[in-house]
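Colleague: Need coordinates for the following:
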Amino acid sequence: MATIVVLAVLSLRAWVVEPFIVRSDSMEPAIASGSIAFVYKPAAAGAIENGAVVAFTNPVDGHTAIKRVVAGEGQSVAIRDAELYVDDVLVAEAFVDHSRIDATYFGPVTVAAGSVFLLGDNRAVSIDSRDFGDIPVTSIEGIVITATK
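Modeller: Take a look at the predicted model:
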């Protein structure tokens, strides 16, 4: 019986929900460093919407990281004086402290087919798609459904 329970738990973690320890402050204040994020893996196979926080394979170091999807394939992304614009429309981002990134400019860039553009909420310290470019949707491991400190 214990073997069945262990196998069930391991299967659940491998294919459904996996806990992930956040080791960066790039998503603060929404998700603090040291938090445990729960990643829903079946969501990786579906359409990922703008605004979703996702776990993905970081192309810089190969580790799992989390960031927010701000644009999908074919959309243009720009940051003008710390404000995010997707397809030239200002995106309201209550979770971003714009005063910490005042006078920041980026883009515009167009997201490649089969990819998403990811940004950290704490843009002053985040290493994200501004640095490593678009992320293929196939690199997304799942959607963060909750995080606790």
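Colleague: C-alpha only now, for contacts and for neighbours.
Modeller: Noted.
Colleague: And the biggest helix by length in the chain, what's buried?
Modeller: Ranked by residue count and defined by DSSP state H, the top helix of the chain is helix 2-15. Buried residues in helix 2-15, counted by 16 or more other Cα atoms under 10 Å: residue 13.
Colleague: this one next, for a side-by-side:
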Amino acid sequence: MNRSSPTAAAVTADPRTGDRGGARQRPRPTGDDTPRAAAAPADLRTGSRGRPAWRPRAWRPRAWQRLRGLGLWLTAALALLAVGSLAGLLPVQAMRVDSDSMTPTVTSGDLLLVRHGSGPVVRGDIVAVEHPLDGGMLVKRAVGVGGDQVGIEDGVLVVNGSPVCEPAIDPLLLDGVWFGPVTVPPDALFLLSDNRDGSVDSRAFGPVPTSEMVGVVTGRVWPHPGPLPSPSAGC
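Modeller: Just a heads-up that it's a prediction; the model follows:
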């Protein structure tokens, strides 16, 4: 009896796919078919694909706190300086004018800077002194120093026999006014207002000792910062 050699039974193919059940062969990668890592999904909140979002460094809040603290210290220091200046505790003092006796050079409401001390004072300087009558504060112009002879002749200031050029002073307001002459004692000042019509100055209370000086006005702080105009400007 002849025996035929055993053969493998044919496998019927799947009519839908043609698959005969054998092991599925994977295609060999060629060219651009090399395997690639899958892209990381984007973060819907930041749009980042796997990279951490930028965050401020931890020292930034601390630096801001330091700057804020420095600003507070500077503000406090400026406030202390302002208080010390107004109280006269510093070499310079801010002084507010509350009268029009020095117009047009200084007007009411101006904030002036006064350098403490009793001199040296030259003719034409604007000085701050203690009021000889009521103890308040006066801002006047020193028109005469110790040894000078001061007078007013028909509204014109005369010092040591010579008329003084004062462009800021309107002599028509003092038309017919005569005063003196008087001699200024040593270590004293003869003070006049720039607005001399009806102002109280050394014509009423006499020369003022330099020991009663608060200081020399060096400039204006507000509303027009800078030095005050020279009394001889325009002569």
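Colleague: TM-score for this pair?
Modeller: For this chain pair, the superposition-based TM-score is 0.90 by TM-score structural alignment, normalised by the length of the first structure; 147 aligned residues with a Cα RMSD of 2.1 Å.
Colleague: Give me the mean deviation of whichever helix or strand comes after the longest helix of the first structure from the second structure.
Modeller: Note on helix 2-15 of the first structure: by DSSP states H and E, the next helix or strand toward the C-terminus is strand 17-21. For strand 17-21 of the first structure, the mean deviation from the second structure after alignment is 1.1 Å (mean Cα distance after the TM-score superposition for the first structure).
Colleague: corresponding residues in the second structure for strand 17-21 of the first structure?
Modeller: Alignment of strand 17-21 of the first structure against the second structure: residues 92-96, by TM-score structural alignment.
Colleague: List the contacts of the matching stretch.
Modeller: Contact with stretch 92-96 of the second structure is made by 85-87, 109-116, 221, as judged by Cα atoms under 8 Å, 6 or more residues apart in numbering.
Colleague: Show residues contacting stretch 138-149 of the first structure.
Modeller: With Cα under 8 Å, 6+ apart as the test, stretch 138-149 of the first structure has contacts from 31-32, 34-44, 52-57.
Colleague: for it, which positions count as buried?
Modeller: Going by 16+ other Cα under 10 Å, stretch 138-149 of the first structure has these buried residues: 139-144, 147.
Colleague: mind checking the SS state of whichever residue in the first structure pairs up with residue 198 of the second structure?
Modeller: Aligned by TM-score structural alignment, residue 198 of the second structure pairs with residue 125 of the first structure. Secondary structure assignment for residue 125 of the first structure (DSSP: H, G, I helix; E, B strand; the rest coil): coil.
Colleague: quick one, what contacts residue 125 of the first structure?
Modeller: 25-26.
Colleague: burial measure for residue 96 of the first structure, as a count.
Modeller: The tally of other residues near residue 96 of the first structure (other Cα atoms under 10 Å) stands at 20.
Colleague: Would you mind measuring from the spatially closest residue to it that is not a sequence neighbour to residue 8 of the first structure?
Modeller: Nearest non-adjacent residue to residue 96 of the first structure, counting by Cα to Cα, 6 or more residues apart in numbering: residue 121, 5.3 Å away. From residue 121 of the first structure across to residue 8 of the first structure, the span is 35 Å (Cα to Cα, to the nearest Å).
Colleague: for residue 62 of the first structure, same thing?
Modeller: As judged by Cα to Cα, residue 62 of the first structure and residue 8 of the first structure stand 28 Å apart.
Colleague: any idea how far whichever residue in the first structure pairs up with residue 135 of the second structure is from residue 56 of the first structure?
Modeller: Under the alignment (TM-score structural alignment), residue 135 of the second structure pairs with residue 62 in the first structure. For residue 62 of the first structure, the distance to residue 56 of the first structure equals 9 Å [Cα to Cα].
Colleague: Same check on residue 147 of the first structure?
Modeller: 16 Å.
Colleague: next one: residue 2 of the first structure
Modeller: 32 Å.
Colleague: now residue 30 of the first structure
Modeller: According to Cα to Cα, residue 30 of the first structure and residue 56 of the first structure sit 18 Å apart.
Colleague: host element of residue 103 of the first structure?
Modeller: For residue 103 of the first structure, there is no enclosing helix or strand under DSSP H and E.
Colleague: Sounds good, over and out.
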